[in-house]
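*Asks:* need coordinates for the below:
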Amino acid sequence: MLGIYLESLIIATPIDASKITIVPKTKVEMFNKLSNGAPLTIHCKSRDDDLGKHVLGAGQSYSFQFRVNIFGSTLFFCGASWQGGQIKFEIYNTDRDDYGRCNEYCQWEARDYAIVGFKEGESKSYDISLPWHH
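*Replies:* Predicted coordinates:
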């Protein structure tokens, strides 16, 4: 009797193996909030990927997506520059970001005084401020 009951609960459905994942993608986005329409140049890399150089006009953004690696050691770093300075920084570091800071979305802004980063869901006040080197 139990065998008949269990058989009626099994439903076969097609599975697209390319959509099966345990780890969601994380999106990192940098906004150019520099004054006077100043362009921002940004070049990001990981140990395995060079994402190339991008020039952002006033109000523009640049983003990329990835999955945190199985070892929990994902790290992306960037060099950013404009007429007011330059900086090299970690735009994503699993040790800092994957545990409540920005699991699925990391927002950054280039401002006149610094590069600033926001906790996920808190786009009004930043929690990281990295001043420009002149």
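
*Asks:* only C-alpha atoms from now on, for both contacts and neighbour counts.
*Replies:* Noted.

*Asks:* not counting its neighbours along the chain, what's nearest Y113?
*Replies:* Using Cα to Cα, 6 or more residues apart in numbering and skipping residues adjacent in sequence, the residue nearest Y113 is P131, 6.0 Å away.

*Asks:* shouldn't that neighbour be in contact with I115?
*Replies:* Yes. With contacts counted by Cα atoms under 8 Å, P131 reaches I115, the gap being 6.4 Å.

*Asks:* between the two, point out the one with more neighbours.
*Replies:* When P131 and I115 are compared for neighbours, I115 comes out ahead with 24 against 16, by other Cα atoms under 10 Å.

*Asks:* can you pull up the most central residue in the chain?
*Replies:* With distances taken as Cα atoms, centre = their mean, V28 lies nearest the centre of the chain, 2.0 Å away.

*Asks:* another sequence for comparison is provided below:
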Amino acid sequence: MSSFNIKLVVLSLNLLFITLSEARPTAHVNIVDFVDKGTLTVHCYSEDSDLGTHLLAYNQTFPFSFSVNFSGTTKFYCYFSTQFGSGNYTVFDRLMLSERCGLNCDWYIRNDGPCLVINPIHELLCQPWKKPSELRS
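*Replies:* Predicted structure coming up:
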């Protein structure tokens, strides 16, 4: 294969990669603090990204966005900690993408645990704290 043909193949593959990367859908996750007292500590991450630790006051939001991989298997997790409880939860995965919230997932973090807003019906799918706190006042 000539040098010109190799360069042409490499250029074609680069263009294909750029086109495919731009075609990947962008997902949006919003974490909203609805815990009555104290601060919500949030640490979100995936296999490829660590978004760091964030402290949220009541009614404050931590939004983040990312590109969903080609196979739709992107997963994001968040560890939530409050005076009422804590735990690590999946905040985005294939099930949420296809059946629960699509590309816009809102999570309301409440005294009794995290709740996903199911789109388009806007019902809450709530989970209890995985590690409930002994503090209940």
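
*Asks:* can you give me the TM-score here?
*Replies:* Here the TM-score for the pair of chains, by TM-score structural alignment, normalised by the length of structure 1, is 0.77; 113 aligned residues with a Cα RMSD of 1.8 Å.

*Asks:* name the surrounding residues that touch stretch 105-117 of structure 1.
*Replies:* Contact partners of stretch 105-117 of structure 1, identified using Cα atoms under 8 Å, 6 or more residues apart in numbering, comprise 26-35, 40, 84, 92, 118-120, 123, 126-132.

*Asks:* mind listing what's buried along that stretch?
*Replies:* For stretch 105-117 of structure 1, burial by neighbour count (16 or more other Cα atoms under 10 Å) applies to 105-112, 114-117.

*Asks:* picking up where we left off before, let me know the secondary structure of the residue nearest to the centre of structure 1.
*Replies:* Under the three-state scheme (DSSP: H, G, I helix; E, B strand; the rest coil), V28 of structure 1 adopts strand.

*Asks:* show me what contacts it?
*Replies:* Taking Cα under 8 Å, 6+ apart, we find V28 of structure 1 in contact with 63-65, 91-92, 105-108.

*Asks:* what is the neighbour count of G102 of structure 2?
*Replies:* G102 of structure 2: 18 neighbours (other Cα under 10 Å).

*Asks:* remind me which helix or strand it belongs to.
*Replies:* For G102 of structure 2, there is no enclosing helix or strand under DSSP states H and E.

*Asks:* okay, now I20 of structure 1: neighbour count?
*Replies:* For I20 of structure 1, the neighbour count with other Cα under 10 Å is 8.

*Asks:* hang on, I meant K27 of structure 1
*Replies:* Neighbours of K27 of structure 1 using other Cα under 10 Å come to 17.
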